[in-house]
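Participant: sequence plus predicted model, see below.
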Amino acid sequence: DHPSVLFEYDPSRAGSVPVRLLDDFSGILQADGYSGYGRVCTENNITRIGCWDHARRKFVEASKAAKPKGKAKQAKLSKADMALSYINKLYVIEREIKDLSVAERYRIRQELSLAKLNELKAWLEANVTRVLKDSLTRKAMEYTLNQWPTLVGYCERGDLQISNVLAENAIRPFALGRKAWLFADTPQGARASATCYSLIETAKANQLEPAAYIQHVLEHIAEAETVEALEQLLPWNVSMEKIPKKVAQYD
C-alpha cells in the first residue's frame, strides 16, 4: 500500500527473472507484450494488463515511416494515423476522468471506453490484412490485436491506469543519465546503481526531497542494527519533518 520503485539488475531477460522478482506476489501486473511475463502470471495467478503507451508508440513509429520525405505532403491519412486517432480518443477519456473517484472512473470506462475499444478492434480486424506484410503498420496492428485481452484490462477497475506511465517516468532519468556517463561495466556496479535509483525514485514517489532523504539515510543507517530499524529508514516511514531543510532542491 506504499508507492515504491524498484530497479533490479539481471544480465538476462529470461522468464525466470520476473518469477524471482514476483515470488509470492498476487495482484495485477501491468507490462508490455514481452512473453517472459507469461510464466509468472500463470504460476502465481497474477492478473496481467497491457500498456497502451507501448501499443501507441508502435503506431507513432509507423506513422512517421509512412510520411513521404522532403516537402511533399501526404494526400490522406495513413492507416497508422487512423489507428492513432482511435487510440487518442481513449486517452482523452482518461484525461477527463483522472480526478474522479474510482467508482466514477470505472463507470465511465465501462460506458465510454469499452465502446471506443470495440470500434478500434473492429477497425483493426477489418484493415490488418489490407496492409503490407512486415511493414511497421502491419506489425503495430498485429501487436495490438495479439495483446487485446490485456490491453482492455484497465477498464475492469477504476483504480488502474491506461498505461504503465508511472514506471516509464521512473525509468526516464536513468535512461537519460546513460547519455551523460558510461553505464556500469560490471554486475556489481549495475546492482549498486539500481539500489541508488530505487531509493531516489521511491523517495520522489513518497513526496520526499531526494537529496535530503539520502542525507537522512546516511546519517542514521549506522545506528540501524535490526531489520525493524532499517525499515524505519524506508521513504514511506520518513516524514519531511525528520530530514534537513537546507538542502538544494532536486530538479
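Facilitator: Received the coordinates, thanks. Since the structure is predicted, the reported quantities are computational estimates derived from the model, not experimental observations. Numbers count the residues shown, from 1 in each chain.

Participant: going by C-alpha atoms from here, please, whenever you check contacts or count neighbours.
Facilitator: Will do.

Participant: Leu230 against Ile221, yeah?
Facilitator: Yes - counting by CA atoms under 8 Å, Leu230 does reach Ile221; the two are 7.1 Å apart.

Participant: shared neighbours of these two, which are they?
Facilitator: Taking CA atoms under 8 Å, 6 or more residues apart in numbering as the criterion, Leu230 and Ile221 do not both touch any residue.

Participant: gap between the spatially most central residue of the chain and Ile49?
Facilitator: The chain has Asn164 as the residue nearest its centroid, 2.5 Å off, counting by CA atoms, centre = their mean. Separation of Asn164 from Ile49 (CA to CA, to the nearest Å): 10 Å.

Participant: is it true that Ala55 touches Leu145?
Facilitator: No - proximity of Ala55 to Leu145 does not meet the contact threshold set by CA under 8 Å, at 9.8 Å.

Participant: tell me which of the two has more neighbours.
Facilitator: Legend: neighbour count by other CA atoms under 10 Å for Ala55 and Leu145, higher for Ala55 (22 against 18).

Participant: so where do the helices sit in the stretch 1-150 of the chain?
Facilitator: For the stretch 1-150 of the chain, the helices defined by DSSP state H, counting those that start in this stretch occupy 16-21, 38-43, 52-66, 79-97, 102-108, 114-127, 136-146, 148-151.

Participant: and the second one, how far from the chain's centre?
Facilitator: Put plainly, it is helix 38-43. How far helix 38-43 lies from its chain's middle: 19 Å, per CA atoms, centre = their mean, to the nearest Å.

Participant: got the buried residues for that helix?
Facilitator: 40-41 (16 or more other CA atoms under 10 Å).

Participant: put this beside the first:
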Amino acid sequence: MWFIGKIRELYRIESAARALEHTERHALRQLQAPPLWALLQTRAEELRPKLLPQSIMGKAVNYFLNEYKALQGYLRDGRFEIDNNLIENAIRPTAVGRRRWLFIGHPRTGWRSAVIYSLLLSCRHRGINPQNYLSDVLGRLPSTKITEIHQLLPGHWKPAPPAHSA
C-alpha cells in the first residue's frame, strides 16, 4: 500500500498541473515529483533482495527498477503525460472492433482505414467536428502543395474562410 500511496501523490501533482501551461507544468513537476521518485526508488532497492524474483511483488519491483528512467520520462517535458491513458482510451474502440474488422478486405484497405481512424480520433481529441474537418480538407486537398500538406492535419488545421456569395 505504501507504493500505491506514493504513486497517488504523483497523480495529485499531475491533477494540479493539468490546467497549467507546459512550462509551468514542467516547473511544478521538477519541484514536487523528484523527491517522491527518489523515495520510490530507495524503497524498491531495499525490497528487491528480500523478494523472490518470480513473485508478483518481485516482478513489479524489478520492472520498476529496470524501467526507472523511462517511467520518469514525463518529467523532461511539460507536454508529456505521466501515463498513456489518453492513447489507451483512444485505441480502445479499435481493440474492441478488432474482431469485427478481421475481414476488412485487402491489406491496403486496413492501412487506409487506420489512417482515417487516426485523423478522426485526432479531431475528436482537439474538439474539431470530424464532418466539418473532412468536408473542408477533402475540398482543399487537390489544390494544396505537398510542402503545405501538414497544415491540413488536425493539429494545424484552420477552417477555410466561408465563400462569399455574390
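Facilitator: Perfect, thanks for sending it. Remember, predicted model here, so these are calculated numbers, not experimental data.

Participant: what would you report as the TM-score here?
Facilitator: After superposition, the two chains reach a TM-score (TM-score structural alignment, normalised by the length of the second structure) of 0.76; 160 aligned residues with a CA RMSD of 2.8 Å.

Participant: any idea which of the helices of the stretch 1-150 of the first structure is most buried?
Facilitator: Stretch with highest mean neighbour count among the helices of the stretch 1-150 of the first structure: helix 136-146 (a mean of 20; mean count of other CA atoms under 10 Å).

Participant: where in the second structure does that one fall?
Facilitator: Mapped onto the second structure using TM-score structural alignment, helix 136-146 of the first structure covers residues 56-66.

Participant: how much does the matching stretch stray from the first structure?
Facilitator: Stretch 56-66 of the second structure, aligned to the first structure and superposed, deviates on average by 1.5 Å (mean CA distance after the TM-score superposition for the first structure).

Participant: quick one: that stretch to chain centroid distance?
Facilitator: 24 Å.

Participant: give me the contacts around that stretch.
Facilitator: 41, 44-45, 47-48, 51-53, 71.

Participant: rewinding a little: the residue nearest to the centre of the first structure matches what in the second structure?
Facilitator: Using TM-score structural alignment, the partner of Asn164 of the first structure in the second structure is Asn84.

Participant: from His150 of the second structure, how far out is its match?
Facilitator: Look at Asn84 of the second structure and His150 of the second structure: by CA to CA, they are 25 Å apart.

Participant: and if you look at Gly5 of the second structure?
Facilitator: For Gly5 of the second structure, the distance to His150 of the second structure equals 43 Å [CA to CA].

Participant: can you check Ser143 of the second structure too?
Facilitator: According to CA to CA, Ser143 of the second structure stands 13 Å off from His150 of the second structure.

Participant: what does Lys6 of the second structure give?
Facilitator: Using CA to CA, we find Lys6 of the second structure at a distance of 41 Å from His150 of the second structure.

Participant: give me the neighbour count for the closest residue in space to Trp236 of the first structure that isn't next to it in sequence.
Facilitator: Counting by CA to CA, 6 or more residues apart in numbering, Trp236 of the first structure lies nearest to Asn206, which is 6.1 Å off, once chain neighbours are set aside. Residues within reach of Asn206 of the first structure, counting by other CA under 10 Å, total 17.

Participant: how far off centre is the helix or strand containing Arg140 of the second structure?
Facilitator: Element membership for Arg140 of the second structure, per DSSP states H and E: helix 130-140. Distance of helix 130-140 of the second structure from the chain centroid (CA atoms, centre = their mean) equals 25 Å.

Participant: which residue, neighbours along the chain excluded, lies closest to the counterpart of Lys121 of the first structure in the second structure?
Facilitator: Lys121 of the first structure maps onto Gln41 of the second structure when the alignment is built from TM-score structural alignment. Leaving out its chain neighbours, the residue that sits closest to Gln41 of the second structure by CA to CA, 6+ apart is Leu65, at 6.9 Å.

Participant: what's the answer for Ser239 of the first structure, then?
Facilitator: Leu208 is the one closest to Ser239 of the first structure (CA to CA, 6+ apart), at 7.6 Å.

Participant: please pull up the equivalent of that neighbour in the second structure.
Facilitator: Alignment note: Leu208 of the first structure maps to Ile128 in the second structure; criterion TM-score structural alignment.

Participant: ok, residues contacting stretch 225-240 of the first structure?
Facilitator: So stretch 225-240 of the first structure is contacted by 2-3, 199, 202-203, 206, 208-209, 213, 217, 220-221, 224 (CA under 8 Å, 6+ apart).

Participant: quick one: which of these is nearest Ser113 of the first structure?
Facilitator: Pro3 (26.8 Å; CA to CA).

Participant: what lines up with the closest one in the second structure?
Facilitator: Checking TM-score structural alignment: Pro3 of the first structure goes with nothing.

Participant: now do Ala194 of the first structure
Facilitator: So, by TM-score structural alignment, Ala194 of the first structure is matched to Ala114.

Participant: by how many degrees do the helix or strand harbouring its match and helix 130-140 diverge?
Facilitator: Assigned by DSSP H and E, Ala114 of the second structure falls within helix 107-125. Note on geometry: by axes from the mean of the first three to the mean of the last three CA atoms, to 10 degrees, helix 107-125 of the second structure and helix 130-140 are set 120 degrees apart in direction.

Participant: many thanks, I have nothing further to ask.
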